[in-house]
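K.L.:
Mind looking at a prediction? Sequence and model below.
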Amino acid sequence: MADRKKPGTAYTGTSGRETALGVVEGGEDIMKNENRVKHMDAAPRGRAFKVTVSELYQREITVYESEMKEATPEEALRMVENWWQDSQIDLNEADFQGVDYSLTGIMDAPEEMEGGE
């Protein structure tokens, strides 16, 4: 588990080559190559499954009436949104609430790949 990307850290890219499935070969990426499924060393075959990984960060922000032009819930939401947009709110590891994995698509393999090469 020590190799897992820490919450709040950004993926900055790779020096490798991206395959048709979006798997990076060579170079470094956020998944260690030794953790990949063995069959991924060969050319990708069959259907491709796209999975989205979503991390949830939450923090409760208090907005006082004295900070607002109008003391309304809408104004409080607008102010917090502006603060976040202006990077005045920085969510970090302490705000990490969990992760969700969802299947976002299945693509059939191109015909030229199905028959082999």
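P.N.:
Ah, there it is.
K.L.:
Please count neighbours and contacts with C-alpha atoms only from this point.
P.N.:
OK.
K.L.:
top helix in this structure by residue count?
P.N.:
helix 73-85 (DSSP state H).
K.L.:
Mind checking what helix or strand follows that one in sequence?
P.N.:
Counting by DSSP states H and E, the next helix or strand C-terminal to helix 73-85 is strand 96-107.
K.L.:
Alongside the first one, take a look at this:
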Amino acid sequence: AMIIAVLEKRAGLRLVDQDVFVNVVGGMRVNDPAADAAIALAIAGARMKRGLSSRTLVMGELGLLGEFRQIGSLGQRISEAGRLGYSRLLVPIHRSETDKAAAASAGRQMQITTCRTLDDALAALE
């Protein structure tokens, strides 16, 4: 419900009259706040009839003002995304030196886009 509210308020998407369901592969439960941005982009993309490449990974906690919040272990997540073959990442701004180093190293293999807000991420929808 919080992600829907942020999409309505910050992205101007009308969702109040829609039934919104999010299905996760294998029925896994998603309790990591780092999945907020990915879920928001999936919902927005479906509503806008736009999407992301299957080789794009989105990570970030979404705040009530539509801001991308820093997530834990970002450097490790970036490294793992590269190992798994993702070619593009949408992530929050890197703050720690470890995160910056991981992004610089992975940046040679994939395109990394840092997002401050939901609008930054929505601009990546194709």
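P.N.:
The structure has been received and is ready for your questions. The model shown is predicted, which means the values in this text are computed figures rather than measured ones.
K.L.:
Could you get me the TM-score between them?
P.N.:
Once superposed, the chains reach a TM-score of 0.30 (TM-score structural alignment, normalised by the length of structure 1), with 62 aligned residues with a C-alpha RMSD of 4.4 Å.
K.L.:
one step back: buried sites along the longest helix of structure 1?
P.N.:
Using 16 or more other C-alpha atoms under 10 Å as the test for burial, helix 73-85 of structure 1 gives 75-76, 79-80.
K.L.:
Determine the number of other residues adjacent to the residue nearest to residue 24 of structure 1 when sequence neighbours are not counted.
P.N.:
Nearest in space to residue 24 of structure 1, with sequence neighbours left out and distances taken as C-alpha to C-alpha, 6 or more residues apart in numbering, is residue 18 at 4.4 Å. Number of residues near residue 18 of structure 1 (other C-alpha atoms under 10 Å) recorded here: 12.
K.L.:
What helices and strands are in contact with the longest helix seen in structure 2?
P.N.:
In structure 2, taking DSSP H as the definition, the longest helix is helix 36-48. Helices and strands touching helix 36-48 of structure 2, by 3 or more C-alpha pairs under 8 Å, 6 or more residues apart in numbering; DSSP states H and E, are helix 2-11, strand 56-58, strand 61-62, helix 118-122.
K.L.:
among those, which is nearest residue 48 of structure 2?
P.N.:
helix 118-122 (10.0 Å; C-alpha to C-alpha).
K.L.:
helices or strands next to the closest one in the packing?
P.N.:
So helix 118-122 of structure 2, by 3+ C-alpha pairs under 8 Å, 6+ apart, packs with helix 2-11, helix 36-48.
K.L.:
repeat that for 10 Å
P.N.:
Secondary structure elements in contact with helix 118-122 of structure 2, counted by 3 or more C-alpha pairs under 10 Å, 6 or more residues apart in numbering; DSSP states H and E, are helix 2-11, helix 36-48, strand 68-69, strand 88-92, strand 111-115.
K.L.:
Any chance of a markdown table for those, columns distance to residue 81 of structure 2 and mean neighbour count?
P.N.:
Below are those laid out as a markdown table (distance: least, C-alpha to C-alpha, whole Å; neighbours: other C-alpha atoms under 10 Å):
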| stretch | distance to residue 81 of structure 2 | mean neighbour count |
| --- | --- | --- |
| helix 2-11 | 24 | 17 |
| helix 36-48 | 14 | 19 |
| strand 68-69 | 19 | 24 |
| strand 88-92 | 8 | 23 |
| strand 111-115 | 11 | 18 |
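K.L.:
Let me have the ones you listed in CSV, extended by distance to residue 62 of structure 2.
P.N.:
Formatted as CSV, those follow (distance: least, C-alpha to C-alpha, whole Å):
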stretch, distance to residue 62 of structure 2
helix 2-11, 8
helix 36-48, 6
strand 68-69, 5
strand 88-92, 10
strand 111-115, 11
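K.L.:
hang on, residue 103 of structure 1 packs against residue 51?
P.N.:
Yes - if you go by C-alpha atoms under 10 Å, residue 103 of structure 1 and residue 51 touch, sitting 4.5 Å apart.
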